[in-house]
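>>> Predicted model and sequence follow; I will ask about them next.
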Amino acid sequence: MTPRTRSIAQITVLFLILILSIILLFANFAYLNTQSNYDKQYIGHAGELRVLSQRIAKNATEAATGKALAFKLLSDARNDFERRWGYLRQGDKSTGLPPAPPSVRDEMESVRRDWENLRKNTDIILASEQTVLSLHQVAATLAETVPQLQVEYEKVVEILLQSGAPANQVAVAQRQLLLAERILGSVNTVLAGDDSAAQAADAFGRDAGRFGQVLEGMLNGNATIQVTRVEDADARARLAEIAELFQFVAGSVDEILETSPELFRVREAAGNIFSLSQTLLDEASHLANGFENLAGGRTLDTVGGYALGLLALASIILIGLVMVRTTNRQLRETAEKNERNQQAIMRLLDEIEELADGDLTVTVSVTEDFTGAIADSINYSVDQLRDLVATINHSAMQVAAAVQDTQNTARQLAKASEHQAAQISEASEAVGDMVESIDRVSAHAYESAKVAERSVAIANKGNEVVHNTINGMDNIREQIQDTAKRIKRLGESSQEIGDIVSLIDDIADQTNILALNAAIQASLAGEAGRGFAVVADEVQRLAERSSSATRQIEALVRTIQADTNEAVISMEQTTAEVVRGARLAQDAGVALAEIEGVSQNLADLIHSISDAAQLQTSSAGQISHTMAVIQQITAQTSAGSGATADSIRHLARMASEMRRSVSGFTLPPPAEPK
């Protein structure tokens, strides 16, 4: 076995001992920590049991006196005690606490017996919570009601004394005051729960019954108990109020008598809890002491932990000593190996000295030393470098040729870009002129649209005037026709007048003939007929005058008829002219409507032309802007072409420099083709 192998074996054994010691040490510490934590929980639960035993006793006493909050506190304390007692008996899964160890079995058994007795009494009190609270509520109400009864009965006594009531009635009322006092005292004694509580409950029932019987007798009379009816109205009103107040007392009698035994059991259970709590306190204290003694007995485990720690420390020291000895031996071997490597490195440096001067024909010798791999790598790198330099030379020549071609192309592209920029500038100017022309067309179209709109408005007004003229002519035609009808009726009336005048003329002729006959007869009569002859002459003259007037009227009627006929003819001609004028006006209205439609269409077309001109103006503006952008792009392209030509020239210079940079390498002559 070599020294190196022996050292490794020793270190391995010591490491195993160290690891085992550390594992045992941590296991011991973990065990001690866990047990210490368990001991703290055991002691904490036992201490809480001591506190809870006294809390249960206090809350039980207060619950028996009718305090509602005490029942909740008593229930919480009981449940908390039961929970912690369960942790000690069965363990706590949430914290990993196991059941109490067998070493405290006697203390656990003592606590169990006392706790079971105390819990039974606690359950009795909690089960009677409603009864106790109800009974104390009744007692509290009675404590308020009974003094009111006493006050009212004192007023009844005063009224009876003032009204001169019989002495026996006054005495009965005064005895009621004493009964009320005894009732209240009996209730308080029942609630106190002492030895006389049972007798107090019976006395309460008897006194309440007697009080109610006497109250009824004072209201209605009762010969059996020798109580007469009270007649005074004020006293009876007070007695009625007392009767209302006493209804609660009477209703509470049965409840108090029925629940008082349960209250007595609660009082007894509270007393038992008070007695057991002290015993339970002592037993819980013994249990806590047992857990503390259990924690103090773990000193041996601590000593074992210290021993394991010392063993681990000794293992570390031994490992250090072995490693120091091994390290010193390795240092000597390393120094000898470094000397051999130094000589191999110097040989390698001598061989690659020519390679540093750029001679790629050098081949480094490969030996068995560690520099052999380096020499092999150098030979491979030299081969790769030869290929790389040859490739660079070839690529540099190709790049130079390509650069020359690209430079010529860039010059042509720059010239084409300049020519394109000039053409685009001319096109931009033409587009600008076109935009100005389109703007003028748009302005003229806008003015034409306004003129067309005014033409439409004028044609519309003319159409309205023609319609109004037609309506006026229709009205004139109707009026002329009506006037012609009236003139015709006037001609017809003139014809009738002519007929009447003819009749009058006939009558005048006949009258003239009769007057002539009368004159002849009067002349034949001589003197006797002279007066009649005068009358006949007057009648004849009247007939002649009537005939003359009739002829004048007839001539006038014929004139009127002739004028009427001429007027009718003139009216008919006027009506025909009016109808013809209305027809012409209608034709003018139709023509104006057509003119209005044509003007509207013309206005719409001009609007369309104006909109199209504006759209073309906008499009031409966009085209002009686009041409400007294209001109800028062309200018940028021309500048880029110049920059590209400069870059190509720079690339040509770089290719030349690259050829010069690799010209210092010496390459082996190319192999001759076979």
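In hand now; what should we look at? Since this is a predicted model, take the numbers as computed values, not measurements. Numbering: from 1, shown residues only.
>>> When you work out contacts or count neighbours from here on, use the C-alpha atoms and nothing else.
OK.
>>> who does the lengthiest helix in the chain touch, helix- and strand-wise?
Once the chain is assigned using DSSP state H, the helix that runs over the most residues is helix 371-525. Contacts defined by 3 or more CA pairs under 8 Å, 6 or more residues apart in numbering; DSSP states H and E place helix 371-525 against helix 299-351, helix 530-661.
>>> Return the most buried member of those.
helix 530-661 (a mean of 17; mean count of other CA atoms under 10 Å).
>>> tell me what that helix is packed against?
Using 3+ CA pairs under 8 Å, 6+ apart, helix 530-661 is in contact with helix 371-525.
>>> quick one: the helix it packs on to chain centroid distance?
Distance, stretch centre to chain centre, for helix 371-525: 55 Å (CA atoms, centre = their mean, to the nearest Å).
>>> those helices in the stretch 51-200 of the chain, which residues are they?
68-90, 105-127, 129-163, 167-192, 197-220 (DSSP state H, counting those that start in this stretch).
>>> right, and the ones you listed - which one's nearest Leu605?
Leu605 lies closest to helix 68-90 among the helices of the stretch 51-200 of the chain, at 99.1 Å (CA to CA).
>>> this is the comparison structure:
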Amino acid sequence: MNNVINQLRLAIIMLAVFAIFNLVAIYRQIDSMSSDSRIVNYAGIVRGKTQRLMKLELSSQDTGSIISELDQIIKGLIDGDEELKLVNVRDRDFQSNMQKIEQDWDKIKLTLKDLRSNPSDQNQERIIKQSEDYWDLTNATVSSAEDFAKRHVQNSKNLAIILFFANLVVLAAIWKLSQNIKLRLKKTVNILASSSSEISTTLEEQERVASQQATSVNEITTTMDELEASSRQSAEQAKAAVTAAQRALKLTEGGTEAVGETLDGMYTLEDKVGAIAEQIVRLSEQANQIGSISQLVSDLANKTNMLALNSSVEAVRAGEHGKGFSVVANEIRKLADQSQQSADKIGLLVSEIQSAINSTVMVTDEGTKTVTAGVKVAQKTNEAFAGVADAVDKVVLNNQQISLNLKQQVDAIQQVVQAMDTINKGAKETANGINQTKVGTQQLNESALDLKQMV
């Protein structure tokens, strides 16, 4: 089949190449003839404008623009000119005539220059003689231009004949190629018609098997969907259990922290109670010291009172000279009495403080025992909470593992369901594809029969 396609491509390429070749050749010939017509036209213009130039010069009119135009045309006919759309003509006769025209034109321009400076009869006769000779030369040049234009036309005719016969050869080759393709297609169509019948029979069997597979896969997919729903529900329950266990673990951790804080508080309280006991002991010691000082003050007041009493007796004995001293002695005695009273009050207060300290010592001792017992209870509670937290943590880990396993099972079941769904879709598509292939095979068989009749 590839060989047939390559042969058809070759035929198309050959036709395209010859068509392009014909187009290029014809275009070149048309362009060449167009250039030839411009050359013949401008050669005639040189002839006509030269005669017009002579008439204007003899009538003493301005001829500068005509001379410039003739210079450009003659130069363009020899070397080519893009502005005038003139090409360089390679014809030997034409180029020889154009060289002579250029030389004679230079002579005419010199004669015209002499004529303008000296319009004598001799110069006029000379310019007329040059003009007649120039006319004959330009006629010969125009004839040579027409001759090579005719040769170009004849070449175009010859090229057209050659292209015609070449096209006949190409068409004959293509016809031969088409006959070869026809024979190969006829053979291929026969094989295709036979094979399409066998393929149609095989496709019917495959269609039946694919339908059975699609039914089985559909049933398996339904079962896997139910299993996925059950596994998903178990996974959700395991996830809920993990959440509840995590909440219990958080509560346990909170209780452990609270017990820890209580235990720390109990330790602090124990330390403070011990510190209070020490302060009470020091306070008791200080109270005893105050009592001793108060007793000393009381003794000192008694002695001072006795001294003041003796001083009063001596002041009475002294008479007038002892009155001032008697007043001082009385004041000292009053102070001694007040000191005695204060010392008595202090002694009473110290007794009361000592009694209160004794009671406080007893209460503090009981508080210390209570705090110690509370510390032991808090320690046991902390240990119990630690055990509960460890147990709940293990429950959380186990539930998480169960949830992870169930999630993996759900994912695996989903993948199986997706795979079965893909297989189910593939089985359906296969059945549809087989059906379409069956229809296409029937159409192919019909087309093969039609093609066989055509071939």
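All right, it came through fine. No experiment lies behind these values; they were computed from the predicted model shown.
>>> what's the TM-score for these two chains?
For these two chains in superposition, a TM-score of 0.47 is obtained (TM-score structural alignment, normalised by the length of structure 2); 295 aligned residues with a CA RMSD of 5.7 Å.
>>> Let me have the helices and strands packed on helix 371-525 of structure 1 in JSON lines, extended by distance to Ser186 of structure 1.
As requested, these are arranged in JSON lines below (distance: least, CA to CA, whole Å):
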{"stretch": "helix 299-351", "distance to Ser186 of structure 1": "66"}
{"stretch": "helix 530-661", "distance to Ser186 of structure 1": "114"}
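>>> Compare the ones you listed and report which one is nearest to Ser428 of structure 1.
Ranking these by distance to Ser428 of structure 1, with CA to CA as the measure, places helix 530-661 first at 5.8 Å.
>>> thought Leu449 of structure 2 was touching Leu192?
No - at 9.3 Å, Leu449 of structure 2 does not count as touching Leu192 under the criterion of CA atoms under 8 Å.
>>> Could you name every residue contacting both of these two?
Counting by CA atoms under 8 Å, 6 or more residues apart in numbering, Leu449 of structure 2 and Leu192 have no common neighbour.
>>> Looking at the two now, which is surrounded by more residues?
Per other CA atoms under 10 Å, whichever of Leu449 of structure 2 and Leu192 has more neighbours is Leu192, with 19 against 16.
>>> Could you report the separation of Ala356 of structure 2 from Asp344 of structure 2?
Applying CA to CA, to the nearest Å, the value for Ala356 of structure 2 to Asp344 of structure 2 is 18 Å.
>>> between the two, who's got more neighbours?
Neighbour count, other CA under 10 Å: between Ala356 of structure 2 and Asp344, Asp344 has more, with 17 against 13.
>>> so the more buried one sits right up against Ser298, yeah?
Yes - counting by CA under 8 Å, Asp344 of structure 2 does reach Ser298; the two are 7.3 Å apart.
>>> show me what contacts Glu48 of structure 1?
81, 84.
>>> Check for me that it belongs to a helix.
Yes - assigned with DSSP: H, G, I helix; E, B strand; the rest coil, Glu48 of structure 1 falls within a helix.
>>> Skipping adjacent residues, who's closest to Ala235 of structure 1 in space?
Closest residue to Ala235 of structure 1 apart from its sequence neighbours, by CA to CA, 6 or more residues apart in numbering: Val156 at 5.3 Å.
>>> what's the burial count for that neighbour?
With other CA under 10 Å as criterion, Val156 of structure 1 counts 23.
>>> any idea how far Glu241 of structure 1 is from it?
Val156 of structure 1 is 11 Å from Glu241 of structure 1, by CA to CA.
>>> before we move on, what about Ser110 of structure 1?
Ser110 of structure 1 is 61 Å from Glu241 of structure 1, where distance means CA to CA.
>>> OK, contacts around Ser311 of structure 2?
325-326, 329.
>>> so which of the residues you listed comes closest to Ala412 of structure 2?
Ala329 (115.8 Å).
>>> Just confirm the closest one contacts Ser312, I think it does.
Yes - applying CA under 8 Å, one finds Ala329 of structure 2 in contact with Ser312, separated by 5.8 Å.
>>> related to what we said a few turns ago, how about the helices of the stretch 51-200 of structure 1, which one is nearest Ser502 of structure 1?
In terms of CA to CA, the element of the helices of the stretch 51-200 of structure 1 nearest to Ser502 of structure 1 is helix 197-220, at 136.5 Å.
>>> tell me which strands and helices the closest one is in contact with?
Applying 3+ CA pairs under 8 Å, 6+ apart, one finds that helix 197-220 of structure 1 makes contact with helix 167-192, helix 233-296.
>>> got JSON lines for the ones you listed, with distance to Glu336 of structure 1 and mean neighbour count too?
Converted to JSON lines, these look like this (distance: least, CA to CA, whole Å; neighbours: other CA atoms under 10 Å):
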{"stretch": "helix 167-192", "distance to Glu336 of structure 1": "108", "mean neighbour count": "19"}
{"stretch": "helix 233-296", "distance to Glu336 of structure 1": "63", "mean neighbour count": "19"}
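>>> As TSV, those with distance to Phe15 of structure 1 would be great.
Supplementary listing: those in TSV, determined by distance: least, CA to CA, whole Å:
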stretch	distance to Phe15 of structure 1
helix 167-192	80
helix 233-296	34
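>>> for the ones you listed, which one sits closest to Ser610 of structure 1?
Of these, nearest to Ser610 of structure 1 by CA to CA is helix 233-296, at 106.0 Å.
>>> by contact count, what packs against that closest one?
Helix 233-296 of structure 1 is packed against helix 3-64, helix 105-127, helix 129-163, helix 197-220, with contacts defined by 3+ CA pairs under 8 Å, 6+ apart.
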